[in-house]
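S.K.: I'd like to go over a predicted model; first the sequence, then the structure.
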Amino acid sequence: MRVFVVGANGYVGRHVARAFSAAGLSVLGSVRKNAAQLSEELPGVVLRQMPEVDELAVRRIVAESDAVVIAAQLNLQEENELYRRFIAAMDGSGKTLIMISGTSVLTIRSGGAEDSRRFAEDDPFSPLPWLIGRVDTENDVRTSAARGVRAMVIRPPLIFGNGGSTQIPLLFESVRKTGFACYVGEGLNRYSYVHVEDLAELVVAAVARGTAGALYHASVGDIPSFRHLAELIAQRFGCQTRSLTLDEATQLWGKFSAHVGLGGNSRTLAPRAMRDLGWEPRRLDISSDVLAGPYA
């Protein structure tokens, strides 16, 4: 099987490409620039330099692969257009398309307060207005199964490990910018989490054994709280923690991160991923990783 990873130079994309290569598959990947240099970091992966994944590039990717995994970070409009092109190019082919989305679509805004609600793969929920477009794209991908596309959606929560993440570096950034390890409000809000290598293994399992039209969560548990992560970072740097109002957090991290990524709750369960794909995540200790990992 030939697998193409769109965005193979990104944090998630690199790990996904390596996992497919380790599983013995033929792996290709797209990068926007520096393909020759990045090839040294991804041995066994054939990289294509594609400044833009336009319709011609999509047709080429589909023609030379059996499965496509989109790991690139895009804005909602770019994302919707890209998936529309891939679905059209794969129509009736039976080829596999994997969308790596995220559990931010399930976020409950709380300003740092705890919320006990959790969502399994197909539990009903009402997405935030900012994220309705992403849910629409998820639904377009999943319903393309009726058009002969073996399409699936994977939602990772907070991703950590090997020095990469979205949310954790923002907490480290608060120390650099303010001298304090910051959190929002009470800091009792929680996200579920997954190590990036466990996520990559789930993607490989989905390509091998996943069901067309399925949605899989990639959650292994919940962080104790964002305040707990801030306290670990304060311990690491020998500084104090600090609570921020939403306005202060927005000034520091931007509106989306303040209200959703660091100020809300997104707690998820992954029964379908574990039951149907036999996914067994093994890297569970996020606290030790924040204390000792190379985020700084």
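M.R.: Perfect, I can see it now.
S.K.: rest of the way, CA atoms for contacts and neighbours
M.R.: Fine.
S.K.: can you pull out the strands in the stretch 1-150 of the chain?
M.R.: Using DSSP state E, counting those that start in this stretch, the strands of the stretch 1-150 of the chain run over 2-6, 26-31, 45-49, 67-70, 96-100, 108-109, 150-155.
S.K.: out of these, which gets nearest to residue 251?
M.R.: strand 108-109 (17.4 Å; Cα to Cα).
S.K.: picking that back up, reformat the strands of the stretch 1-150 of the chain as JSON lines; add mean neighbour count and distance to residue 185.
M.R.: As requested, these are arranged in JSON lines below (neighbours: other Cα atoms under 10 Å; distance: least, Cα to Cα, whole Å):
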{"stretch": "strand 2-6", "mean neighbour count": "24", "distance to residue 185": "37"}
{"stretch": "strand 26-31", "mean neighbour count": "23", "distance to residue 185": "39"}
{"stretch": "strand 45-49", "mean neighbour count": "20", "distance to residue 185": "44"}
{"stretch": "strand 67-70", "mean neighbour count": "24", "distance to residue 185": "35"}
{"stretch": "strand 96-100", "mean neighbour count": "25", "distance to residue 185": "30"}
{"stretch": "strand 108-109", "mean neighbour count": "21", "distance to residue 185": "12"}
{"stretch": "strand 150-155", "mean neighbour count": "27", "distance to residue 185": "27"}
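S.K.: turn these into TSV, including distance to residue 208.
M.R.: Formatted as TSV, the strands of the stretch 1-150 of the chain follow (distance: least, Cα to Cα, whole Å):
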stretch	distance to residue 208
strand 2-6	11
strand 26-31	13
strand 45-49	19
strand 67-70	10
strand 96-100	10
strand 108-109	33
strand 150-155	11
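S.K.: A further structure is provided below for comparison with the first:
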Amino acid sequence: MKILIIGATGYIGTRVAAALAGAGHEVVALTRPGAANPPYATVTADLADPASLTGAATGFDRVVHAGPPLGAEADLAGVDALLAAGSPVVYTTGAAVLGAGAVDEDSPPAPHPIAAWRPEVERRVLAAGGWVIRPGLVYGHGGGLVHGLLAAKAAERGGGVYIGEPGVRWPVVHVDDLSDLYVAVVRSAAPGTVWHGMAETARLDAIARALGGGRASSWPVEEAKAELGPLADLFTRDQDVSAAKTRELLGWTPRHTSVIAHLTA
């Protein structure tokens, strides 16, 4: 297939583009005007200018959106512009669209306020016959929130930190396994479906201890909010998100099944 990748130079998108190219697809990267070009053919447009997306996304077998969220107005206008191009869309959201506790691919969205508009993005993509991929906390290759935020805080404080009370669980996935999921969705997923990119459920305080050499302490929520804003509260939402349906129907089998082992190796 000829596939346009949005976010092809980002943490997730770089690996997704490489995985799809490695699977034999023709990858084209969407790039902003004046940005450095990735090692693929490119088309120029800007997520901050939704009107530029329709022309850029026309004529592809798939458009894979692995770019960052920009907010309600830009994301909703952007998805409408992509869908107007007529190319089938694979859109990345995340576990923050789901509620606390045990949830799966069929659970209704109950988003954290930081992702309040993203269920509507999902609804529009699915109604058009597209696909939604919801990753968990993504780690690996020194990127994502695990390294960009949590490891940095551990280095700053001399021990790992978690926000609020201990015991909060999050779904996690290695970026290479997540990239394999995009390949599987492009290859064989039925239109209008949701897929979960979660390899395991891990406790955030356990991740903090692994990053802190066995030492971890609570970062009070209000103190964390002063630095991180609404993201801090998201770290207090306990989630056990299943990807059993994704594994069964797509044959997706993550190779990295322990973030703790990864961080302590």
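M.R.: Happy to help now that I have it. Note that the coordinates shown come from a computational prediction; the quantities given were computed from them, not determined experimentally.
S.K.: after superposition, what is the TM-score?
M.R.: Here the TM-score for the pair of chains, by TM-score structural alignment, normalised by the length of the second structure, is 0.91; 262 aligned residues with a Cα RMSD of 2.0 Å.
S.K.: which one in the first structure is aligned with residue 256 of the second structure?
M.R.: Residue 256 of the second structure maps onto residue 283 in the first structure, with residues paired by TM-score structural alignment.
S.K.: can you check residue 141 of the second structure too?
M.R.: In the first structure, residue 141 of the second structure lands on residue 162 (TM-score structural alignment).
S.K.: distance of its match relative to residue 197 of the first structure?
M.R.: Distance, residue 162 of the first structure to residue 197 of the first structure, by Cα to Cα, to the nearest Å: 9 Å.
S.K.: re earlier: gap between the match of residue 141 of the second structure and residue 195 of the first structure?
M.R.: From residue 162 of the first structure across to residue 195 of the first structure, the span is 9 Å (Cα to Cα).
S.K.: ok, the two, which is more surrounded?
M.R.: residue 195 (26 against 14; other Cα atoms under 10 Å).
S.K.: that one maps to what in the second structure?
M.R.: Residue 195 of the first structure maps onto residue 174 in the second structure, by TM-score structural alignment.
S.K.: now stretch 22-36 of the second structure: how far from the chain's centre is it?
M.R.: 18 Å (Cα atoms, centre = their mean, to the nearest Å).
S.K.: buried set for stretch 182-194 of the second structure?
M.R.: 182, 183, 184, 185, 186, 189, 191, 192, 193, 194 (16 or more other Cα atoms under 10 Å).
S.K.: what sits against the counterpart of the third one in the first structure?
M.R.: Meaning residue 184 of the second structure. In the first structure, residue 184 of the second structure lines up with residue 205, judged by TM-score structural alignment. Neighbouring residues of residue 205 of the first structure by Cα atoms under 8 Å, 6 or more residues apart in numbering: 277, 278, 279.
S.K.: secondary structure class for the last one?
M.R.: Spelled out, it's residue 279 of the first structure. Secondary structure state of residue 279 of the first structure, per DSSP: H, G, I helix; E, B strand; the rest coil, is coil.
S.K.: and the match of residue 195 of the first structure, how close does it get to residue 34 of the second structure?
M.R.: On the measure of Cα to Cα, residue 174 of the second structure and residue 34 of the second structure end up 31 Å apart.
S.K.: ok, and the closest non-adjacent residue to the residue sitting furthest away from the middle of the second structure?
M.R.: The outermost residue of the second structure relative to its centre, with distances by Cα atoms, centre = their mean, is residue 158 at 28.7 Å. Excluding the flanking residues, the one nearest residue 158 of the second structure by Cα to Cα, 6 or more residues apart in numbering is residue 212, at 6.9 Å.
S.K.: what does the one you found correspond to in the first structure?
M.R.: Per TM-score structural alignment, residue 212 of the second structure is aligned with residue 234.
S.K.: and that match, how many neighbours?
M.R.: When neighbours are counted by other Cα under 10 Å, residue 234 of the first structure comes out with 22.
S.K.: buried stuff in stretch 42-61 of the second structure?
M.R.: 42-47, 50-54, 56-58, 60-61.
S.K.: now stretch 214-227 of the first structure
M.R.: Those would be 214-223, 225-227, for stretch 214-227 of the first structure by 16+ other Cα under 10 Å.
S.K.: also stretch 163-175 of the second structure?
M.R.: Result for stretch 163-175 of the second structure [16+ other Cα under 10 Å]: buried residues 163, 164, 168, 169, 170, 171, 172, 173, 174, 175.
S.K.: repeat for stretch 129-148 of the second structure
M.R.: Applying 16+ other Cα under 10 Å to stretch 129-148 of the second structure flags 129-140, 143-144, 146-147 as buried.
S.K.: these two touch, right, residue 65 of the second structure and residue 7?
M.R.: Yes: counting by Cα atoms under 8 Å, residue 65 of the second structure touches residue 7, with 6.8 Å between them.
S.K.: helices along the stretch 51-200 of the second structure, start to end?
M.R.: Along the stretch 51-200 of the second structure, counting by DSSP state H, counting those that start in this stretch, helices occupy 53-56, 72-84, 118-127, 144-145, 152-157, 175-188.
S.K.: out of those, which comes closest to residue 110 of the second structure?
M.R.: Of the helices of the stretch 51-200 of the second structure, nearest to residue 110 of the second structure by Cα to Cα is helix 118-127, at 8.3 Å.
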